[in-house]
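**Q** My questions are about this predicted structure, shown below with the sequence.
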Amino acid sequence: MSETKPARVPPRWVVRSAWAVHRGIYRGSGGRLGLSRPRGNKYGLLRLTTTGRRTGRERGVIVAYLLDGPRYTTLAMNGWGEPEPAWWLNLKAHPEARIDLGGGPQPIRARAASGDERVRLWELWSTVDKNLDGYAALRSRETAVVVFEPL
């Protein structure tokens, strides 16, 4: 049985700056750069558009994903910080949303995986990041594994 190494996460300002640069590249290229499909042992990046839980306005974010058959999965982590990501709170309030993989928007319905499905999908994500459990241990709550089901 292998032991989980203590996780080291960059300071919050580094994480936020990196994502701001990524969003800038995506916007500056008109959506031509910044999204990718999973390849080998690497996750892909998609654009998720949710409805704001308070404002009702559209909110966009780029998230990592893996494929699970026809479904897309992601982790509801906020740079491994304590608070839940706003996009996940928005999806809990309004589960119908859109994803874009670079070929135009696709409508989806989001839900949290539970039970055996969550365990299986967590293992899938663990193949991409061997220290996933170490990062998850930085949070006091369980990290949701989110499933996007195409509509």
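**A** Looks like it came in fine.
**Q** switch to C-alpha atoms for all contacts and neighbour counts from now on
**A** Will do.
**Q** Skip ahead from the longest helix seen in the chain and say which helix or strand is next.
**A** Ranked by residue count, the top helix of the chain under DSSP state H comes out as helix 12-28. Scanning forward in sequence from helix 12-28 by DSSP states H and E, the next helix or strand is strand 44-51.
**Q** and that next one with helix 12-28, angle?
**A** Angle of strand 44-51 versus helix 12-28, following axes from the mean of the first three to the mean of the last three CA atoms, to 10 degrees, is 90 degrees.
**Q** Strand 44-51 - contacts with which helices or strands?
**A** Under the contact criterion of 3 or more CA pairs under 8 Å, 6 or more residues apart in numbering; DSSP states H and E, strand 44-51 touches strand 58-68, helix 86-93, strand 96-100.
**Q** and the angle for it with strand 96-100?
**A** 150 degrees.
**Q** Can you check what angle separates strand 44-51 from helix 86-93?
**A** 50 degrees.
**Q** which parts of strand 44-51 are buried?
**A** Residues of strand 44-51 classed as buried by neighbour count (16 or more other CA atoms under 10 Å): 44, 45, 46, 47, 48, 49, 50, 51.
**Q** Could you give the number of residues near residue 75?
**A** Close neighbours of residue 75, defined as other CA atoms under 10 Å, add up to 21.
**Q** Surely it is in contact with residue 146?
**A** Yes: using CA atoms under 8 Å as the test, residue 75 is close enough to residue 146 to be in contact (5.9 Å).
**Q** Which helix or which strand is home to residue 73?
**A** Judged by DSSP H and E, residue 73 forms part of strand 71-75.
**Q** And here is the other one:
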Amino acid sequence: MWKLDLDSDFFRILDKDRNIAAYFWPDYGQIVPENKYDEIVEKMHKNGDAIPGGFLTVPMVKFGLFANNLEVDVLQLSSKLEDANARIQVWKEFLLEQHMQHSIQMSHTDNDMLSLTFPIKFQQNTSLDKAKLLAVLSPTLDALSQRGLL
């Protein structure tokens, strides 16, 4: 159901309809020297080097309020905020159940959306091979999807 698309030093995670569902930022460890970062990361991918995990960034909530020239009345505003709050509550329950460390930030692609990033630690180091990464990321992606969070 999921597909990984490498872009520089991170992966876009695409759903079955080829829409971006999430981003995965591998933990490459300490890259030295820093000025050779791109070259070293590219070589790590070519060699299929193993990594301990990384960070998953997913869309958390879209408000539908922060578009240019948007005009709404108080009922529409209230409805959009209630919808956003309901989505936040689902995330809150999931995060508390899973005891997940996380951070929330404005989406880098949509100023009307918040994104949630959390660390993923693999049970064993996993190759930067797309199929192998997908095998270890899919259970988390599937769980989020089943809860309606992706």
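**A** Ah, there it is. Everything quoted here is computed from the prediction, not taken from an experiment.
**Q** Just give the TM-score of the two.
**A** TM-score of the superposed chains, computed with TM-score structural alignment, normalised by the length of the second structure, equals 0.25; 66 aligned residues with a CA RMSD of 4.9 Å.
**Q** follow-up on the earlier one: with distance to residue 90 of the first structure added, can I get the buried residues of strand 44-51 of the first structure in JSON lines?
**A** As requested, the buried residues of strand 44-51 of the first structure are exported to JSON lines (distance: CA to CA, whole Å):
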{"residue": "44", "distance to residue 90 of the first structure": "22"}
{"residue": "45", "distance to residue 90 of the first structure": "19"}
{"residue": "46", "distance to residue 90 of the first structure": "17"}
{"residue": "47", "distance to residue 90 of the first structure": "15"}
{"residue": "48", "distance to residue 90 of the first structure": "11"}
{"residue": "49", "distance to residue 90 of the first structure": "10"}
{"residue": "50", "distance to residue 90 of the first structure": "6"}
{"residue": "51", "distance to residue 90 of the first structure": "6"}
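**Q** closest to residue 18 of the first structure among those residues?
**A** Nearest to residue 18 of the first structure out of the buried residues of strand 44-51 of the first structure is residue 45 (CA to CA; 14.1 Å).
**Q** Test my guess that that closest one contacts residue 67.
**A** No: with contact defined as CA under 8 Å, residue 45 of the first structure does not count as touching residue 67 (11.1 Å).
**Q** in the strand holding residue 73 of the first structure, what's buried?
**A** Buried residues in strand 71-75 of the first structure, counted by 16+ other CA under 10 Å: 72, 73, 74, 75.
**Q** Now do the helices in the second structure.
**A** Per DSSP H, the second structure carries helices over the ranges 37-47, 74-98, 130-146.
**Q** Nearest to residue 115 of the second structure, out of these?
**A** helix 74-98 (11.2 Å).
**Q** now the helices and strands packed on strand 44-51 of the first structure in a markdown table, with mean neighbour count?
**A** Compiled in a markdown table, those are given as follows (neighbours: other CA atoms under 10 Å):
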| stretch | mean neighbour count |
| --- | --- |
| strand 58-68 | 18 |
| helix 86-93 | 18 |
| strand 96-100 | 21 |
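**Q** out of these, which comes closest to residue 117 of the first structure?
**A** Among these, the nearest to residue 117 of the first structure by CA to CA is strand 58-68 (10.6 Å).
**Q** Remind me what that closest one packs against, helices and strands.
**A** strand 44-51, strand 71-75.
**Q** Can you check which strand is longest in the second structure?
**A** In the second structure, assigned by DSSP state E, the strand with the most residues is strand 113-127.
**Q** quick one: which helix or strand includes residue 133 of the first structure?
**A** Short version, using DSSP H and E: residue 133 of the first structure is in helix 132-136.
**Q** Quick check: what element follows that helix along the chain?
**A** The helix or strand immediately downstream of helix 132-136 of the first structure is strand 145-150, counting by DSSP H and E.
**Q** Name the residues of stretch 83-91 of the second structure that are buried.
**A** Those would be 83, 84, 87, 91, for stretch 83-91 of the second structure by 16+ other CA under 10 Å.
**Q** Dump those to CSV, plus distance to residue 75 of the second structure.
**A** Shown next, in CSV, are these (distance: CA to CA, whole Å):
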residue, distance to residue 75 of the second structure
83, 12
84, 14
87, 19
91, 25
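**Q** Show me which of those is closest to residue 43 of the second structure.
**A** Distances from residue 43 of the second structure to the buried residues of stretch 83-91 of the second structure, taken by CA to CA, are shortest for residue 91, at 36.8 Å.
**Q** Check whether that closest one really touches residue 60, as I assumed.
**A** Yes: contact criterion CA under 8 Å: residue 91 of the second structure and residue 60 qualify, at 7.5 Å.
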